[in-house]
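Enquirer: fold the following.
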Amino acid sequence: MMPTPGALRSISAGVLDIAYVERGPADGPSVILLHGFPYDVHAYEDVAERLADAGRRCIVPYLRGYGPTRFRSARTMRSGQQAALGADLLALMDALAIPRAVLAGYDWGGRAACIVAALWPERASGLVSSGSPYNIQAIAEAWRPAPPAEEFRYWYQYYFHSERGRRALDGDRRGFCRFLWRLWSPTWAFDDAEFERTAAAFDNEDFVSIVIHSYRHRFGGIPGDPALDGIEARLALLPDITVPSIVLEGADDGVDPPQTADDAARHFRAAYERRILPGVGHNVPQEAPESFADAVLALG
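Expert: You can find the predicted model right below:
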């Protein structure tokens, strides 16, 4: 049985008109649930239902370049860099007058959550990060190669550095993204209907531009948005996260599999727990909604 969808709303926040789904009581403790690439708000349907039933106010936004979220000006750079994701989250919280919330996300959404938790800890009552546990990048160090066993999993990122890769994504958004779903979550038996509900979000006119910029910028290949230079300078220092945090890693994650050594732990300076989920791939909230919701509830 599918969960009851929440109300789709939109609000002007920073450079965007952000579309978001809201579930739960308006006066409940706030939780912001952030999706990754290439996913959308549907990843959180079951999670949001569980949290709403537990009295939480859930805000689930479409990230820049996805679904009905739109830029407010044609002049704004279509940046997918990490600082943009963090700035969008902070702007959304300001627009909704949310002083503090549990921030929870995976992949790109986990990056936004980690950034706000690190740079504006007063706005985060807790952090749930999935995929890359400490999801902040030192762009200036991106030229350093990883071991070959890790590098090959990032083929799509290098592919996007080429015009061939950009055309591949633009020409077959659904085919490309569905292939990534299968690679990254090899034990998740999603069906056509599940994929198509999300794939509509890739029709956003800025989707390809945002994705390509994201992966080219993270390796220092192209400039970022000058308006975000201040945030990027702070992120280059790899700031610690000083709010209570739970890290969730899918044991079957095909792009960011959990490592034996928890190297990310050194960046977490408050209560910290790492949970590895058997039989779960990259899309943790959609594959293991009970585990994801439990982690959020454990933080407040």
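Enquirer: switch to C-alpha atoms for all contacts and neighbour counts from now on
Expert: OK.
Enquirer: helix or strand for Glu232, which one?
Expert: Following DSSP states H and E, one finds Glu232 within helix 229-235.
Enquirer: list the buried residues in that helix.
Expert: Using 16 or more other CA atoms under 10 Å as the burial criterion, the residues of helix 229-235 that qualify are Ile231, Glu232, Leu235.
Enquirer: specify the local secondary structure of the residue lying closest to the first one once chain neighbours are set aside.
Expert: I take that to be Ile231. Computed as CA to CA, 6 or more residues apart in numbering, the closest residue to Ile231 that is not its neighbour in sequence is Ala83, at 5.8 Å. Look at Ala83: counting by DSSP: H, G, I helix; E, B strand; the rest coil, its state is helix.
Enquirer: picking that back up, so what secondary structure elements neighbour the helix or strand following the helix holding Glu232?
Expert: Going down the chain from helix 229-235, the next helix or strand is strand 245-250, by DSSP H and E. Judged by 3 or more CA pairs under 8 Å, 6 or more residues apart in numbering; DSSP states H and E, the packing partners of strand 245-250 are strand 124-130, strand 272-277, helix 284-287.
Enquirer: of the ones you listed, which stretch is the most buried?
Expert: Of all those, strand 124-130 has the most neighbours on average by mean count of other CA atoms under 10 Å, namely a mean of 27.
Enquirer: remind me what that one packs against, helices and strands.
Expert: Applying 3+ CA pairs under 8 Å, 6+ apart, we find strand 124-130 packed against strand 101-106, helix 108-119, strand 245-250, helix 289-298.
Enquirer: and these as TSV, adding distance to Pro145?
Expert: Formatted as TSV, these follow (distance: least, CA to CA, whole Å):
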stretch	distance to Pro145
strand 101-106	23
helix 108-119	21
strand 245-250	23
helix 289-298	32
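Enquirer: for the comparison step, fold the sequence that follows:
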Amino acid sequence: MKATRAGALEICYEESGPEDGKPVIMLHGFPYDALAFDAVSTRLSARGFRCIVPYLRGFGATRFLSSATIRSGQQAALGADLIALMDALHIDRAFLGGFDWGGRAACIVAALWPERVLGLVSCGQGYNIQDIASARRPAPAIEEARYWYMFYFNMERGRAGLAENRNDLCRHIWSLWSPSWAFDEDTFARTAVSFENPDFVDIVVHSYRHRFGETPGDPALDQIERTLARQPDIGVPAIVLQGADDGVDPPASDDADAVHFTNFYERRIVEAAGHNPPQEAPDAFAKAILDLA
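Expert: Next up is the predicted model:
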């Protein structure tokens, strides 16, 4: 594991492959960590890519540099962290790939800093930039039921539940979101270490409250949030991977996200995979990067 100071954080990250290889930065979501990309990194590094997989804010050994920094989990923070990491590592352009929160960070950088992105692989929600202005409008009942955890974290009971029962809760989420993934206890336990980060609970709770407009964001990120509120298009080559068995974001028959992509775009449904394609179907994720390259 390596570490670098980037923006508000000391970001810890895994790196593999040749230093002079084409860089690909891959980002995990909640409740996962960098280990989700181990098998993908093995495949891509063998093909000459420089693979960088950071632990997001609130996960693993990544830490804030100042106790005064707001422990924000808002989408602008994730995007700002990613561009700060690229700057810190002197990476001018890279392929970006991610799922869940990590897919959101990748989409934000692809939309706002397209000159820094060689190609994008986004999992689940292909266009993964939140429309916070409309987030308070009720969704269809079947969607509301899938989003129970968001509502839970908007209550103090949810904060307490995450603090006291984080492993039980996160393991349950894995099972619901990836019902066809037969992960074993050792696989979960190795990732669950990352949930012991001292800022994990605050970051998660802030993320799910901010996206519903229930708590203010970090004022330092206001300009990015204002830009994201306009739902900017993504103008870099992109492949979207959607797990056919995704329990929280199941693929729809129509692709409503396609309109937000103005360059090469392709949606691929990954059979026998759920919410975590890089760990459940590493060949499909690695192939998407290779196809963009």
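Enquirer: can you calculate the TM-score here?
Expert: Overlay of the two chains. TM-score (TM-score structural alignment, normalised by the length of the second structure): 1.00; 293 aligned residues with a CA RMSD of 0.4 Å.
Enquirer: nearest to Ser79 of the first structure, of the helices and strands packed on strand 124-130 of the first structure?
Expert: helix 108-119 (13.0 Å; CA to CA).
Enquirer: that closest one vs the second structure, average distance?
Expert: On superposition with the second structure, the mean distance recorded for helix 108-119 of the first structure (mean CA distance after the TM-score superposition for the first structure) is 0.1 Å.
Enquirer: what's the angle between that helix and strand 124-130?
Expert: Angular relation of helix 108-119 of the first structure and strand 124-130 on a 0 to 180 degree scale: 140 degrees, by axes from the mean of the first three to the mean of the last three CA atoms, to 10 degrees.
Enquirer: which residues of the second structure does helix 108-119 of the first structure align to?
Expert: Structural correspondence for helix 108-119 of the first structure: residues 101-112 of the second structure, per TM-score structural alignment.
Enquirer: which residues sit against that stretch?
Expert: Residues from elsewhere that reach stretch 101-112 of the second structure, judged by CA atoms under 8 Å, 6 or more residues apart in numbering: 26-30, 56, 75-76, 78-79, 82-83, 96-98, 116-117, 120-123, 127-129, 228, 232-236.
Enquirer: which positions in it come out as buried?
Expert: So for stretch 101-112 of the second structure, counting by 16+ other CA under 10 Å, buried means Trp101, Gly102, Gly103, Arg104, Ala105, Ala106, Cys107, Ile108, Val109, Ala110, Ala111, Leu112.
Enquirer: ok, of those, which one's closest to Asp245 of the second structure?
Expert: Closest to Asp245 of the second structure, out of all of those and judged by CA to CA, is Gly103, at 18.0 Å.
Enquirer: and for the equivalent of Ser45 of the second structure over in the first structure, the neighbour number?
Expert: Using TM-score structural alignment as the criterion, Ser45 of the second structure maps onto Ala52 of the first structure. As a burial measure, Ala52 of the first structure scores 21 neighbours (other CA atoms under 10 Å).
Enquirer: Leu90 of the first structure now?
Expert: 21.
Enquirer: and the strands in the stretch 1-150 of the second structure, which stretches?
Expert: Counting by DSSP state E, counting those that start in this stretch, the stretch 1-150 of the second structure has these strands, from start to end: 2-6, 9-16, 23-27, 50-54, 63-64, 94-99, 117-123.
Enquirer: nearest to Tyr208 of the second structure, of those strands?
Expert: Ranking the strands of the stretch 1-150 of the second structure by proximity to Tyr208 of the second structure (CA to CA) places strand 94-99 first, at 16.3 Å.
Enquirer: and that closest one with strand 50-54, angle?
Expert: Going by the same axes, to 10 degrees, strand 94-99 of the second structure makes 40 degrees with strand 50-54.
Enquirer: report the distance from strand 94-99 of the second structure to the chain centre.
Expert: Distance of strand 94-99 of the second structure from the chain centroid (CA atoms, centre = their mean, to the nearest Å) equals 9 Å.
Enquirer: contacts for that strand, please.
Expert: 22-29, 103-106, 116-124, 275-277, 289.
Enquirer: now do the buried residues in it.
Expert: Ala94, Phe95, Leu96, Gly97, Gly98, Phe99.
Enquirer: I'd like to know which of these is nearest to Ala293 of the second structure.
Expert: Phe95 (8.3 Å).
Enquirer: with adjacent residues omitted, what lies nearest to Asp131 of the second structure?
Expert: Ala229 (6.2 Å).
Enquirer: for that neighbour, give me its contacts.
Expert: Taking CA under 8 Å, 6+ apart as the test, what Ala229 of the second structure contacts is Gln130, Asp131, Ile132, Ala133.
Enquirer: can you select the buried ones among those for me in ChimeraX?
Expert: Of those, the buried ones go into a single ChimeraX selection, burial set by 16+ other CA under 10 Å:
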select :130,132
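Enquirer: tell me, of the contacts of Ala229 of the second structure, which are also contacts in the first structure.
Expert: When you map the contacts of Ala229 of the second structure onto the first structure and apply both residues aligned by TM-score structural alignment, their matches' CA atoms under 8 Å, the shared contacts are Gln130, Asp131, Ile132, Ala133.
Enquirer: read off where the lengthiest helix in the second structure ends up in the first structure.
Expert: Longest helix in the second structure by number of residues (criterion: DSSP state H): helix 156-177. Alignment of helix 156-177 of the second structure against the first structure: residues 163-184, by TM-score structural alignment.
Enquirer: could you list the buried residues of that stretch?
Expert: 165-166, 169-170, 173-174, 177-178, 180-184.
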